[in-house]
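Chemist: pasting the structure only:
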């Protein structure tokens, strides 16, 4: 196998379509794009995370996503999930259900320095 063969294999693996996460089928993301304190602008400028990465971590499998309610703010959900490129993100969303549809407003998303230990402290 030469370098070109390896690159073709890696490219095929990374570009493979992910399947939708069935537990998130009735979920819609509402992006706040103009406020630098939270939402898409904050997530991109402060933490270097794109909207696409947040949506990938929440809506696609593989990889994997886990969720739990924020202990201090019951209308917020904390997510721990990975992008297709194995970038693990801690995502905080405002969360509510209306007419059978679950809505999420991403407040922040980042890669915690402590990794999974950061996630586990919220149990």
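Modeler: That came through fine. From a predicted model like this one, the values you see are computed outputs, not experimental measurements.
Chemist: From here on, just use CA atoms for contacts and neighbour counts.
Modeler: Noted.
Chemist: Which helix runs longest in this structure?
Modeler: Secondary structure of the chain per DSSP state H: the longest helix is helix 3-15.
Chemist: Helix or strand: which one has residue 68?
Modeler: strand 65-69 (DSSP states H and E).
Chemist: just checking, what packs against that strand?
Modeler: strand 76-82 (3 or more C-alpha pairs under 8 Å, 6 or more residues apart in numbering; DSSP states H and E).
Chemist: The same query, at a cut-off of 10 Å, please.
Modeler: Here strand 65-69 touches helix 51-59, strand 76-82, strand 88-98, helix 116-120, going by 3 or more C-alpha pairs under 10 Å, 6 or more residues apart in numbering; DSSP states H and E.
Chemist: so how many other residues sit close to residue 104?
Modeler: Per other C-alpha atoms under 10 Å, the neighbour tally for residue 104 reads 19.
Chemist: One more to weigh against that first structure:
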């Protein structure tokens, strides 16, 4: 069982190293299967968000010398879920958990993509300062 876990974690790490490259690869594979650009893009965003979570958490931990990055991302996603769910309940009188989940997950993709770029640049700057 630990061998399977090791293999899966190595595959995840490989995809999480460059999530934008992963996005492109997954997009072409899914488009080849589905032949619908809109659905392909949405599904690829959903899949890439999983890799962005790991990548952004790792870069956060490296930059700030902590191990709280993953849990901080989960906390923000849960707060967003509660806020959007509460807003939907006030607006419509009921909550559609699937819609709220999709909105939070896609906003997560957007936010994590921006954070990835920011943290990538900050980590480069941090390493450049230590080298010189």
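Modeler: Okay, I see it. Only a predicted model underlies this, so the values are computations on that prediction, with no experimental measurement involved.
Chemist: Could I get the TM-score for this pair?
Modeler: TM-score of the superposed chains, computed with TM-score structural alignment, normalised by the length of the first structure, equals 0.24; 57 aligned residues with a C-alpha RMSD of 5.2 Å.
Chemist: List the residues that contact residue 23 of the second structure.
Modeler: Shown in contact with residue 23 of the second structure (C-alpha atoms under 10 Å, 6 or more residues apart in numbering): 15, 41, 44, 45, 46, 47, 48, 49, 51.
Chemist: at 6 Å instead, please
Modeler: The neighbours of residue 23 of the second structure, taking C-alpha atoms under 6 Å, 6 or more residues apart in numbering as the test, are residue 48.
Chemist: Then the one 5 residues further on?
Modeler: Contacts for residue 28 of the second structure (C-alpha under 6 Å, 6+ apart) come out as none.
Chemist: What residues of the helix or strand it falls within count as buried?
Modeler: Assigned by DSSP H and E, residue 28 of the second structure belongs to helix 19-34. For helix 19-34 of the second structure, the neighbour count (16 or more other C-alpha atoms under 10 Å) marks 19, 20, 22, 23, 26, 27, 28, 30, 31 as buried.
Chemist: Correct me if wrong, but residue 104 of the first structure is in a strand.
Modeler: Yes - counting by DSSP: H, G, I helix; E, B strand; the rest coil, residue 104 of the first structure falls inside a strand.
Chemist: surely it meets residue 95?
Modeler: Yes - assessed by C-alpha atoms under 6 Å, residue 104 of the first structure is found in contact with residue 95 at 4.8 Å.
Chemist: Buried ones in stretch 115-132 of the second structure, by neighbour count?
Modeler: 115, 116, 119, 120, 123.
Chemist: nope, stretch 77-90 of the second structure is what I meant
Modeler: 77, 80, 81, 84, 85, 88.
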